[in-house]
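Q: can you look at this prediction? I've put the sequence above it.
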Amino acid sequence: MFPFNPHCSGDVMTRSVDGLDGFQALEELILDNNNLGNHMSFPSLPNLHTLTLNKNDLTDLEILLDKVASAAPALEYLSLLGNQACPNELVSTENDENDYQRYRYFVLHKLPNLKFLDASKVTKKEREEAISRGQFMRVVKPKETKVFRSPDCSSPDLSYTPLPSASRDPNHHKGVAGKCRYVYYGKHSEGNRFIRDEQL
């Protein structure tokens, strides 16, 4: 087991995993709580079977998994809890069980040798699902889009109008009244065909 310590350079704290390339026989690596981000790169660790990256600043799951798959092909245990890349309810209340399950399928698609992911064992059903559909299970949140608001809208909650803005002033409108010439007697009603005179 190799505990990770950040390197200090003057007043600047740098977070990296440089220097691990000298530990080719390393089997377990704990990198929890180190503020590691997406820029982190792994050296080749062919014997690594356990890796924990809990509570870091990892946000891009696909980039991370590609790095791990290339550096540690024998990995069997991985934990990413506490990162935005791991969409569970501990990170954000917007995530639900479906988000987390899709995340597990995607991780298993990228790392098919895993036996244990986060806090639970990989099941046979999960492995089969990851093989068949895992590549499509990446959790993607829609990007926030700005709502267009017309500069002359009087209401702050009105985001659009079905009429051109210059068609008329909404404060100066005219009502229209008219008389309908058609009178409905009910003789041509489809429902009246099924009602007999004795039923009235």
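A: Structure received.

Q: please make it C-alpha for all contacts and neighbour counts, starting now.
A: Noted.

Q: ok, then the element right after the longest helix seen in the chain?
A: Longest helix in the chain by number of residues (criterion: DSSP state H): helix 97-110. Tracing the chain past helix 97-110, the next element assigned as helix or strand by DSSP states H and E is strand 116-117.

Q: take a look at this one as well, against the first:
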Amino acid sequence: MLTNLYFVRHAHSKYTPEELTRPLSEKGLSDVENINQLLIKEGIDYVISSPYLRAVQTVEGVANGIEKEVIIEDAFKERQLSSSPVKDFQLAITKVWTEPSFCWEGGESNVVAQKRGVESTLKVLERYEGKNVVIGTHGNIMVLIMNYFDNHYGFDFWKELSMPDIYKLTFDKTELKAVHRIWSMD
């Protein structure tokens, strides 16, 4: 019995320093309409999301369309890069990807963030076996999860993601069988 997880990287958001309440931008809200229409056609059974507002806003229309609540799962929130803003984002993000056990002060290493995301993904696969599940999430944590199942997905792949982006991962139990990009801004 195959399970399909639709990892949805959130749509474009307005920048605010507060991660939890950062909302989608007007462009992001516009893109959400297309995401909703596409995913509802996929026969979605459940919608799970990071607690961050931008991720919830990206997938809540799908939940409304299938008349279900969005299930909030803290483990799908974005990885904490540092406890304070980094001076050079490119340098900071490159370092954590090239040294998976390294973390900036107050941040999560790739190893720690991946463990968090994968543990939750495995629980979803067990709980919703044979179902189609949307997971509203973020770029780094999404790629770290994908990387666990197939190391082809790494830093270079992350750099090519769009906002929003959707990847359908098909599993037999916990074995990844296929990955399809089903929508992006490209």
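A: Cool, got the structure. In this text the structure is predicted, and so the values were computed from the model without any measurement.

Q: quick TM-score on the pair, please.
A: The TM-score (TM-score structural alignment, normalised by the length of structure 2) is 0.24; 75 aligned residues with a C-alpha RMSD of 5.1 Å.

Q: list the helices and strands the longest helix of structure 1 packs on?
A: Using 3 or more C-alpha pairs under 8 Å, 6 or more residues apart in numbering; DSSP states H and E as the contact test, the elements touching helix 97-110 of structure 1 are helix 61-71, helix 124-133.

Q: what's in contact with the shortest one?
A: By that I understand helix 124-133 of structure 1. 104-106, 108-109, 112 (C-alpha atoms under 8 Å, 6 or more residues apart in numbering).

Q: picking that back up, of all the helices and strands packed on helix 97-110 of structure 1, which one comes closest to Asn98 of structure 1?
A: Asn98 of structure 1 lies closest, by C-alpha to C-alpha, to one member of these: helix 124-133, at 13.0 Å.

Q: buried residues, that closest one. List them.
A: By neighbour count with 16 or more other C-alpha atoms under 10 Å, helix 124-133 of structure 1 contains the buried residues 126-127, 129-131.

Q: gap between Ile40 of structure 2 and Leu91 of structure 2?
A: 39 Å (C-alpha to C-alpha, to the nearest Å).

Q: neighbour count winner among these two?
A: Ile40 (17 against 10; other C-alpha atoms under 10 Å).

Q: please verify my assumption that that one contacts Asn64.
A: No - in this structure, Ile40 of structure 2 is not within contact of Asn64 by C-alpha atoms under 8 Å, at 9.8 Å.

Q: show me what the longest strand that structure 2 contains packs onto, helices and strands only.
A: Criterion DSSP state E: the longest strand present in structure 2 is strand 175-184. The helices and strands touching strand 175-184 of structure 2, judged by 3+ C-alpha pairs under 8 Å, 6+ apart, are strand 165-172.

Q: so what touches the strand it packs on?
A: The contact list for strand 165-172 of structure 2 (C-alpha under 8 Å, 6+ apart) reads 1-11, 176-185.

Q: compute the inter-axis angle for the longest strand of structure 2 and strand 165-172.
A: Counting by axes from the mean of the first three to the mean of the last three C-alpha atoms, to 10 degrees, strand 175-184 of structure 2 lies at 160 degrees to strand 165-172.

Q: in strand 175-184 of structure 2, what counts as buried?
A: Buried residues in strand 175-184 of structure 2, counted by 16+ other C-alpha under 10 Å: 176, 179, 183-184.

Q: quick one: which two of those residues are the most distant?
A: Leu176 and Ser184, at 21.3 Å, using C-alpha to C-alpha across the buried residues of strand 175-184 of structure 2.

Q: is Phe155 of structure 2 in contact with Trp97, as I believe?
A: Yes - in terms of C-alpha under 8 Å, Phe155 of structure 2 counts as a neighbour of Trp97; the distance is 6.2 Å.

Q: ok, now which ones touch the residue lying closest to Val62 of structure 2 once chain neighbours are set aside?
A: Of all residues not flanking Val62 of structure 2 in the chain, Asn36 sits nearest, at 5.0 Å (C-alpha to C-alpha, 6 or more residues apart in numbering). By C-alpha under 8 Å, 6+ apart, Asn36 of structure 2 lies in contact with 59, 61-62, 65.

Q: now list the buried members of the residues you listed.
A: Counted by 16+ other C-alpha under 10 Å, the contacts of Asn36 of structure 2 give 59, 61-62 as buried.

Q: reformat these as CSV; add secondary structure and distance to Ala113 of structure 2.
A: Converted to CSV, these look like this (DSSP: H, G, I helix; E, B strand; the rest coil; distance: C-alpha to C-alpha, whole Å):
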residue, secondary structure, distance to Ala113 of structure 2
Val59, helix, 22
Gly61, helix, 27
Val62, helix, 27
